[in-house]
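Enquirer: pasting a predicted model and its sequence here:
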Amino acid sequence: MTIELVVDGAIATINLSNPAKHNSLTADAVSLFIRHLDTLRTDPAVRVLIVTNREGKTFCAGASLQQMLDGSMSGELFSTLTNSLATLPIPTIAMLNGNAYGGGAELALCCDFRFGTPGMRLFVPPARIGLCYPLDGIKRLVRNLGNTFAKRLLIAGEEFNGQQLYELGYLTHLLAPEDLESATSDFAQTIAGLAPLAVQAMKQLCDQITHHQLDPEAAAELIATCNASPDLQEGLQAVNEKRTPVFRGK
């Protein structure tokens, strides 16, 4: 299976496992990926998602170029995947255990956090092959990385290493290769132990502000729901009793 979903308690992992093809995504793989995301949307027990590559030197090479050529893969289908990942209610972490190319760079950018290593490489090649990148992807690159960095990726086709990606704000965390998996796991465990209603509400509000879609009345209602929840009472009581809170997400 090229796209594998594993759920371990409150943490889910989606593994890209097609190293022979640099974890490029066929139309079938994209559809399976989307189905996995739909499954996670309806599982209240899952609080964090990690997206990573099981093996090989490449995190993801984006959409299958062969299928782009024969018409079985389209930019619209790939955008359906990236939009689904970007709008997942729970926090998401991309663990880039290798290089990222083309749509693979955008796939990781859809996650809330990106963990990588100094030696990894990233570039987006559409200008090298005569392809105009999908509009949704261009918007995401400009919005999240800024116009100048997006142009360096898309128009100039520049290649960046992990240290540069961290300094430019693409990577949120830069780790030695031997520390990457443990640091990502620890980070996911930390988030999984936080109050899920508050975490998901603040993720939603941050994204709405970024997209200039904030509805103040809806935001106030969302905040009030969190502040009236048993989780807040549990959190306050845990502080008073000097213990670790146990949040229920209700």
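Expert: That came in fine, so what should we check first?

Enquirer: when you work out contacts or count neighbours from here on, use the C-alpha atoms and nothing else.
Expert: Fine.

Enquirer: so what's the residue nearest to Val124 when sequence neighbours are not counted up against?
Expert: Distance criterion Cα to Cα, 6 or more residues apart in numbering; nearest residue to Val124, sequence neighbours excluded, is Gly102 at 4.0 Å. Residues in contact with Gly102 (Cα atoms under 8 Å, 6 or more residues apart in numbering) are Ala61, Gly62, Ala63, Phe123, Val124, Pro125, Pro126.

Enquirer: looks like the second one contacts Asn99 (just checking).
Expert: No: using Cα atoms under 8 Å, Gly62 is not in contact with Asn99, being 11.1 Å away.

Enquirer: tell me where this protein has strands.
Expert: 3-8, 11-16, 48-53, 58-60, 92-95, 99-101, 113-116, 121-123, 160-161, 173-174 (DSSP state E).

Enquirer: just so I know, which of the ones you listed lies nearest Asp28?
Expert: Ranking the strands of the chain by proximity to Asp28 (Cα to Cα) places strand 3-8 first, at 9.7 Å.

Enquirer: so which residue is dead centre in the protein?
Expert: Nearest to the mean C-alpha position of the chain, by Cα atoms, centre = their mean, lies Cys111 at 1.8 Å.

Enquirer: show me which of the contacts of Gly102 is closest to Pro196.
Expert: Nearest member of the contacts of Gly102 to Pro196, counting by Cα to Cα, is Gly62, at 30.8 Å.

Enquirer: please compare the first structure with the one that follows:
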Amino acid sequence: MIELTKDDDLWVAKINRPDKANSLTHEMLTQLAEIAEAAQDARALILTGEGKVFSAGADLEEARAGLATSDVWERLSGAIAALPGLSIAALNGTLAGGAMGMALACDIRIAVPGAKFFYPVMKLGFLPQPSDPGRMRALIGPARTKLILMGGQKILAEEAYAFGLIDRIVEGDVLEAAREIAADTAAAKPEIAAGIKAMC
């Protein structure tokens, strides 16, 4: 349910479980973490989804059985954050729950106009993954982070862009837009790209 394609040094990992709103099982999260860990030599990694939803977060049955508090979420977001190359979340639709962590860990987030963003972890009786509030706060500030995590608000793409939660709203093919953004990094000397990322 995770599809990986490699175009030279550009890797694309696609969540492909559209019949379940791309909700994530432990197996899928482990696959994503393994891809991110293996992508240390890739120039760029793009995360995207199949269908109209990027991911609804954890598979509810597995969440109740312990997935909601598993360390696999932190393993995944930590591996993405540690990449020396460029990481892009190409959000083909709504981003919800724990799936927010992998997008927050990316260098760049782009989304289609109809995307919604929400993280109803408090309502479900769980804490967010440890690194997620800090990464969200760094992007949008503490008050707006509380608006999402404590106020339970669904943020539309336009508002998410105004907040700084996403970096661009893309009309059309969001994956192709991500490929275009990654093209210069993929073509550059890896030490130059990694050096620029470290300087940023």
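Expert: Here it is on my side, so go on. Small disclaimer: the values here were computed from a predicted structure and weren't measured.

Enquirer: looking for the alignment partner of the residue nearest to Val124 of structure 1 in structure 2.
Expert: Aligned counterpart of Gly102 of structure 1 in structure 2: Gly97 (TM-score structural alignment).

Enquirer: re the thing from before, any idea how far Glu178 of structure 1 is from the residue nearest to Val124 of structure 1?
Expert: 26 Å (Cα to Cα, to the nearest Å).

Enquirer: same check, this time on Ala29 of structure 1
Expert: 29 Å.

Enquirer: so those two - more neighbours on which side?
Expert: Ala29 (20 against 9; other Cα atoms under 10 Å).

Enquirer: which parts of structure 1 are helices?
Expert: Taking DSSP state H, the helices of structure 1 run over residues 27-41, 65-70, 75-86, 103-109, 126-129, 135-145, 147-154, 162-167, 180-192, 196-210, 216-227, 230-241.

Enquirer: excluding chain neighbours, what is closest to Ile110 of structure 2?
Expert: Nearest one to Ile110 of structure 2, counting by Cα to Cα, 6+ apart, is Arg168 at 4.9 Å.

Enquirer: ok, the one you found - contacts?
Expert: Arg109, Ile110, Ala111, Tyr161.

Enquirer: what does the first one align to in structure 1?
Expert: Spelled out, it's Arg109 of structure 2. So, by TM-score structural alignment, Arg109 of structure 2 is matched to Arg114.

Enquirer: pretty sure that match contacts Ala100?
Expert: No: contact criterion Cα under 8 Å: Arg114 of structure 1 and Ala100 do not qualify, at 11.7 Å.

Enquirer: quick check: neighbours shared by these two?
Expert: Counting by Cα under 8 Å, 6+ apart, Arg114 of structure 1 and Ala100 have no contacts in common.

Enquirer: out of the strands of structure 1, nearest to Leu194 of structure 1?
Expert: strand 48-53 (10.5 Å).

Enquirer: which residues are in contact with that closest one?
Expert: Applying Cα under 8 Å, 6+ apart, the set of residues contacting strand 48-53 of structure 1 is 10-17, 23, 59-60, 90-98, 108, 188, 191-192.

Enquirer: let's see that with 6 Å instead.
Expert: 11-16, 59, 90-95 (Cα atoms under 6 Å, 6 or more residues apart in numbering).

Enquirer: Asp112 of structure 1: what's it in contact with?
Expert: Thr92, Ile93.

Enquirer: what's the burial count for the residue nearest to Ile3 of structure 1 when sequence neighbours are not counted?
Expert: With sequence-adjacent residues excluded and distances taken as Cα to Cα, 6+ apart, Ile3 of structure 1 is closest to Leu16, at 5.0 Å. Using other Cα under 10 Å, the number of residues around Leu16 of structure 1 comes to 26.

Enquirer: for Asn227 of structure 1, same thing?
Expert: Counted with other Cα under 10 Å, the neighbours of Asn227 of structure 1 add up to 14.

Enquirer: go on, Ala218 of structure 1?
Expert: The burial count for Ala218 of structure 1: 11, using other Cα under 10 Å.

Enquirer: can you tell me what it aligns to in structure 2?
Expert: Match for Ala218 of structure 1 (TM-score structural alignment): no aligned residue.

Enquirer: need the contact list for the counterpart of Gln153 of structure 2 in structure 1.
Expert: Counting by TM-score structural alignment, Gln153 of structure 2 lines up with Glu158 in structure 1. Residues counted as contacts of Glu158 of structure 1 (Cα under 6 Å, 6+ apart) are Arg152.

Enquirer: swap the cut-off to 10 Å and go again
Expert: Leu122, Phe123, Val124, Pro125, Phe149, Lys151, Arg152 (Cα atoms under 10 Å, 6 or more residues apart in numbering).
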